[in-house]
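Enquirer: Please find the sequence and the predicted model below.
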Amino acid sequence: MRYAGIVLAGGSARRLSGVDKPALSVGGKPLLTRAIHALSGAGRVVAVGPRRPGFDVVWTREPVPGTGPVAALAAGLAFVPDDVGTVVVLAADLPGVRRSTVDRLVAAVGDGDGAVLVDAGGSRQWLLGAWRVAALRAALPEQVENAALRRVLGGLSVTEVPAERGESDDIDTPEDLERHR
């Protein structure tokens, strides 16, 4: 199945003193590199955030940077070709995301609107999912700035995919980073 990928690589990283999270290295590899490698099967990868050299992706920014993941998602969707039916959406702070993660999510979309990884506690990881492009575009509110991602995606038909160990981990705090170094 042909799919595209969107990596949300902006954000303010307030709990990490404003550091450039996608540039943080885990296991000798920047987090952004890990996300892009996980999307190696995608026909096109769009990164939403400040342009960083060395990546063969389409770069874009939301019209008002810092207005949240829904605004970033909308900006990325604008660069997904019309003939692509599925898009994988990943945050750029996921040290455990792999190509096999993406493959499982894409396969799980089935007849629904999308598939999201579910962590060991049963929580849906909204920034780690595969979606039908048409369903995402239809779900976007007119005002995307500062919209709640859970509210925007929560009404869609979602298949839950259990996370394998470490797949749904993200880096939000210095302690998270230390745990994955």
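Expert: Happy to help now that I have it. Numbers count the residues shown, from 1 in each chain.
Enquirer: rest of the way, CA atoms for contacts and neighbours
Expert: OK.
Enquirer: Verify the stated contact: residue 105 with residue 125.
Expert: No. Residue 105 sits out of contact with residue 125 when judged by Cα atoms under 8 Å, with a separation of 11.7 Å.
Enquirer: residue contacts, the spatially most central residue of the chain?
Expert: Central residue of the chain (Cα atoms, centre = their mean): residue 90, 1.5 Å from the mean position. Listed by Cα atoms under 8 Å, 6 or more residues apart in numbering, the contact set of residue 90 reads 5-8, 35, 127-129.
Enquirer: Only the buried residues of stretch 47-65, if you could.
Expert: 47-49, 57, 59-62, 65 (16 or more other Cα atoms under 10 Å).
Enquirer: Out of those, which two sit at the greatest distance?
Expert: 57 and 65 (18.9 Å; Cα to Cα).
Enquirer: Distance from the lengthiest strand in the chain to the middle of the chain?
Expert: Criterion DSSP state E: the longest strand present in the chain is strand 124-132. Strand 124-132 sits 7 Å away from the centroid of its parent chain (Cα atoms, centre = their mean, to the nearest Å).
Enquirer: Check stretch 27-39 too.
Expert: 12 Å.
Enquirer: can you list contacts of that stretch?
Expert: 5, 7, 9, 21-25, 45, 88, 90-95, 97-102, 180-181.
Enquirer: Could you turn the buried ones of these into a ChimeraX selection?
Expert: Buried residues among the contacts of stretch 27-39 (16+ other Cα under 10 Å), as a ChimeraX selection:
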select :5,7,9,21,22,23,24,25,45,88,90,91,92,93,94,95,97,98,99,101,102
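Enquirer: another structure for you, compare them:
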Amino acid sequence: MTARGAGASPGSAAGPDPEPYAGIVVAGGQARRLGGVDKPMLDVGGRTLLARSLDALSGADPVVVVGPRRPDVHGVRWTREEPPGGGPVAALAAGLALVDRPRVVVLAGDLRGVTPDVVGRLLDALDRQAREHPAAGPDPDGAVLVDAAGRRQWLLGAWRTAALRAAIPAAPAGHALRRVLNGLTIADVPARGDEAADVDTAGDLP
């Protein structure tokens, strides 16, 4: 199985996004509520959860997967957080070490509703202010999908790489992702349908 999908680079409704961006998929964790299974490799609708996130990042280069290397997943760069199991902030720090693009899309490895269109809307929101209102001030530091209950999905967003890197503490393991990122300027992007859906328990599997 080749997890990377083929397709046009996502962008705004006006056409493909011309500025390259990187992708990071956070695919570690121990899935305790699912009995310790390798959650990103769960099959949902004929595709693994990891493959769904990688398909959504079909326009990204490079794509970095933070977590244990999985067989038959190609076209990505692998790395691990330090220490392994150190949490999403440590995973972000490890992924960002391999990113040299000005923008980066960060996704969890357990998303069952993410699509290339979601990534395109996040990138569009990240750049929209400067494009449509150049006198209104700088663009946001990030754009994050917001679920139907109004909750920001911190591992489903597009970011200015420099702003994201500056927000990561020097010793990232164990820090709460929401507290680390909540101080940045963020554009909220409403989810459509089940775009924000992830898998935490067996009840989340369709």
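Expert: Received the coordinates, thanks. Worth saying up front: this structure is predicted, and the values here are computed from it rather than measured.
Enquirer: What does the TM-score come to for these two?
Expert: Here the TM-score for the pair of chains, by TM-score structural alignment, normalised by the length of structure 1, is 0.96; 176 aligned residues with a Cα RMSD of 0.7 Å.
Enquirer: So which of residue 105 and residue 125 of structure 1 has more stuff around it?
Expert: Set residue 105 of structure 1 next to residue 125 and count neighbours by other Cα atoms under 10 Å: residue 105 wins out with 24 against 21.
Enquirer: helix, strand or coil for that one?
Expert: Recorded secondary structure, residue 105 of structure 1: helix (DSSP: H, G, I helix; E, B strand; the rest coil).
Enquirer: Next: residue 104 of structure 2.
Expert: Residue 104 of structure 2 ends up strand, using three-state DSSP.
Enquirer: That one matches what in structure 1?
Expert: Aligned counterpart of residue 104 of structure 2 in structure 1: residue 87 (TM-score structural alignment).
Enquirer: can I assume its match is in contact with residue 133?
Expert: Yes. Proximity of residue 87 of structure 1 to residue 133 meets the contact threshold set by Cα under 8 Å, at 6.0 Å.
Enquirer: Look at those two and report which has more neighbours.
Expert: Remark: of residue 87 of structure 1 and residue 133, residue 87 carries more neighbours, 26 against 23, as counted by other Cα under 10 Å.
Enquirer: now for the host helix or strand of residue 116 of structure 1, which elements pack on it?
Expert: If you go by DSSP states H and E, residue 116 of structure 1 is part of strand 114-118. With contacts defined as 3 or more Cα pairs under 8 Å, 6 or more residues apart in numbering; DSSP states H and E, strand 114-118 of structure 1 has these neighbours: helix 99-108, strand 124-132, strand 158-162.
Enquirer: now stretch 19-36 of structure 1, how far from the chain's geometric center?
Expert: With Cα atoms, centre = their mean, you get 14 Å for stretch 19-36 of structure 1.
Enquirer: Tell me who's in contact with residue 153 of structure 2.
Expert: Going by Cα under 8 Å, 6+ apart, residue 153 of structure 2 touches 144-147, 196.
Enquirer: Is whatever residue of structure 1 lines up with residue 149 of structure 2 part of a helix or strand, or is it coil?
Expert: The equivalent of residue 149 of structure 2 in structure 1 is residue 121 (alignment by TM-score structural alignment). Following three-state DSSP, we place residue 121 of structure 1 in the coil state.
Enquirer: Residue 4 of structure 1 now?
Expert: strand.
Enquirer: how far away is it from residue 135 of structure 1?
Expert: 14 Å (Cα to Cα, to the nearest Å).
Enquirer: Which of those two has more residues huddled nearby?
Expert: Set side by side, residue 4 of structure 1 and residue 135 show more neighbours around residue 4, with 25 against 17, by other Cα under 10 Å.
Enquirer: Isn't that one up against residue 88?
Expert: Yes. Counting by Cα under 8 Å, residue 88 is a contact partner of residue 4 of structure 1 at 6.3 Å.
Enquirer: Out of the contacts of residue 90 of structure 1, flag the one nearest to residue 77 of structure 1.
Expert: Closest to residue 77 of structure 1, out of all of the contacts of residue 90 of structure 1 and judged by Cα to Cα, is residue 6, at 7.6 Å.
Enquirer: Tell me the counterpart of that closest one in structure 2.
Expert: That one, residue 6 of structure 1, aligns with residue 24 by TM-score structural alignment.
Enquirer: ok, now residue 159 of structure 1?
Expert: Match for residue 159 of structure 1 (TM-score structural alignment): residue 187.
Enquirer: Number of residues surrounding that match?
Expert: Neighbour number of residue 187 of structure 2 under other Cα under 10 Å is 22.
Enquirer: burial of the residue lying closest to it once chain neighbours are set aside, as a residue count?
Expert: Among residues not flanking residue 187 of structure 2 along the chain, residue 143 sits closest, at 4.5 Å (Cα to Cα, 6 or more residues apart in numbering). Using other Cα under 10 Å as the criterion, residue 143 of structure 2 is surrounded by 28 other residues.
Enquirer: Test my guess that residue 143 of structure 2 contacts residue 190.
Expert: No. Counting by Cα under 8 Å, residue 143 of structure 2 does not reach residue 190; the two are 10.3 Å apart.
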